[in-house]
Structures are given as C-alpha cells and as structure tokens.
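**Q** I would like to see how this sequence folds:
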Amino acid sequence: MRRHNYKKLQIWNEAMDLIDENYLFTSTLPDYEKYGLRTQMNRCAVSIASNISEGSSKRTNKHFIKYLEDSLGSAYELETQLTVCFRQKFISDEIYLSLENKIQKLQSKISNFIDRLESNQ
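**A** This is a model prediction of the structure:
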C-alpha cells in the first residue's frame, strides 16, 4: 500500500475547514462553558483532522482505517455536542443547521472512504 498524502485528501481539507467554523462558533459560547463545551468541541474538531493525518502515515489500509474510524467517532461526538448547544439555546437555528449539515457530510465522506479502503484490502 502506498501512503496517502493527507493534505490532498478531501476529508482532511473539509475537516480543517470545520475546525475554523467550529472555533468561530465556540468563541461565542458563554464564559461558564470555557472549560466545558468550548474545550470539548474544539478538541473533537481538531481530533477529526488529526486522526486522518496520523492514520495516513500507517503502512496498511487496515491500520489507516482504525484512525479513520477514530476520526469518524470524533465527528459523531462533535455532532452530539453541537446538539447540546442547540438544546441549551447557545446557537441560532441557522448556524446549527449549517454546522450540523457540514458535520454529517463529513461523516458520510469518511465512511465512504473507509468502505473504499476496505474493498481494496
């Protein structure tokens, strides 16, 4: 297996864009969430891209897939935290729907990439 250049992967680039948008949103959270949701959401968003890049260094698709699955888990965790923000009325409907849509599209793309790698083993 040849190693993937993570900077050329669409899922990594979209994850990086999601980090930017997430940081913009979390900066608006109440001060009492500075070490709660804000920190958790930022760590999750960074984890999505970080696991993609770390996994791309692995020698086999089997090992890369493990990191992609971790990335996918972080994307689902971020979606849950976003939903908490929505239910607590920390976010407008418009921003919530936009971020949720981007997260769900990224989840789908990561899942599809995993499926393609698994079919090539």
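**Q** can we go C-alpha only for contacts and neighbour counts from here?
**A** Noted.
**Q** How about the secondary structure of residue 28?
**A** Following DSSP: H, G, I helix; E, B strand; the rest coil, the label given to residue 28 is coil.
**Q** what separates it from residue 101, distance-wise?
**A** Distance from residue 28 to residue 101, counting by C-alpha to C-alpha, to the nearest Å: 20 Å.
**Q** Over to residue 13?
**A** Taking C-alpha to C-alpha, one finds residue 13 at 16 Å from residue 101.
**Q** To check against the first, give me the structure of this:
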Amino acid sequence: MTFTDLEVWKESRILVKMVYDCVQFFPKEEMYGLQSQIKRSVISIPSNIAEGCGRSHIKDTMQFLYIARGSAAFELETQLYLSLDELY
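**A** You can find the predicted model right below:
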C-alpha cells in the first residue's frame, strides 16, 4: 500500500481542488497575498501526507501527519476565516 491508496490523501486532493476553485474569485490585489498563502497551505496537506508515508520510521511518519493536520485544521482554517473577514 502507498500513500495514493490512503483515503485521507485522496480527500486532501479534493480539498485542494475546492480551495483553488474558491480563491480564483478573490480580488486581484490578493493574488500574491492571502490567496497565495491559502494555496500553499492547502497544497502542504497532501504533500506532507505523501512525504510522511515515504519515511522509514513510524515516528517520522507521524510527525509529517501531524504537520498535515496542522496545515488543514489550523493554518488553512484560520486563513479562510481571515479571507471572510477581509472580503466580506
């Protein structure tokens, strides 16, 4: 089994697509600000899952999964709240 078989990795790819679809409607002045930061955050989720699965020690794998969770549950969520505050 590889990381591409993991449901969490598959779902995170769907999340990337959803976020990219949403941020395309941000004002042009946010292209290199909040929009860019949101894209980096969401991309880091499946990337860290994949990288963690490539590690040979479970402790290393878990560290990357914690990073992915932090990107999803805290960093991205905060940025989405900030964009709501800023844009609406």
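**Q** Now the TM-score, please.
**A** Once superposed, the chains reach a TM-score of 0.93 (TM-score structural alignment, normalised by the length of structure 2), with 87 aligned residues with a C-alpha RMSD of 1.1 Å.
**Q** which residues make contact with the longest helix anywhere in structure 2 from outside it?
**A** Scanning structure 2 for the helix with the most residues, using DSSP state H, yields helix 34-53. Helix 34-53 of structure 2 is contacted from outside by 2-4, 9, 12-13, 15-16, 19-20, 23, 26, 30, 60-65, 67-69, 71-72, 75-76, 79-80, 83, using C-alpha atoms under 8 Å, 6 or more residues apart in numbering.
**Q** If we use 7 Å, what do you get?
**A** Helix 34-53 of structure 2 is contacted from outside by 3, 9, 12-13, 16, 20, 23, 60-62, 64-65, 67-68, 71-72, 75-76, 79, using C-alpha atoms under 7 Å, 6 or more residues apart in numbering.
**Q** Make a PyMOL selection of the buried ones in those residues.
**A** Buried residues among these (16 or more other C-alpha atoms under 10 Å), as a PyMOL selection:
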select buried, resi 3+9+12+13+16+20+23+61+64+65+67+68+71+72+75+76+79
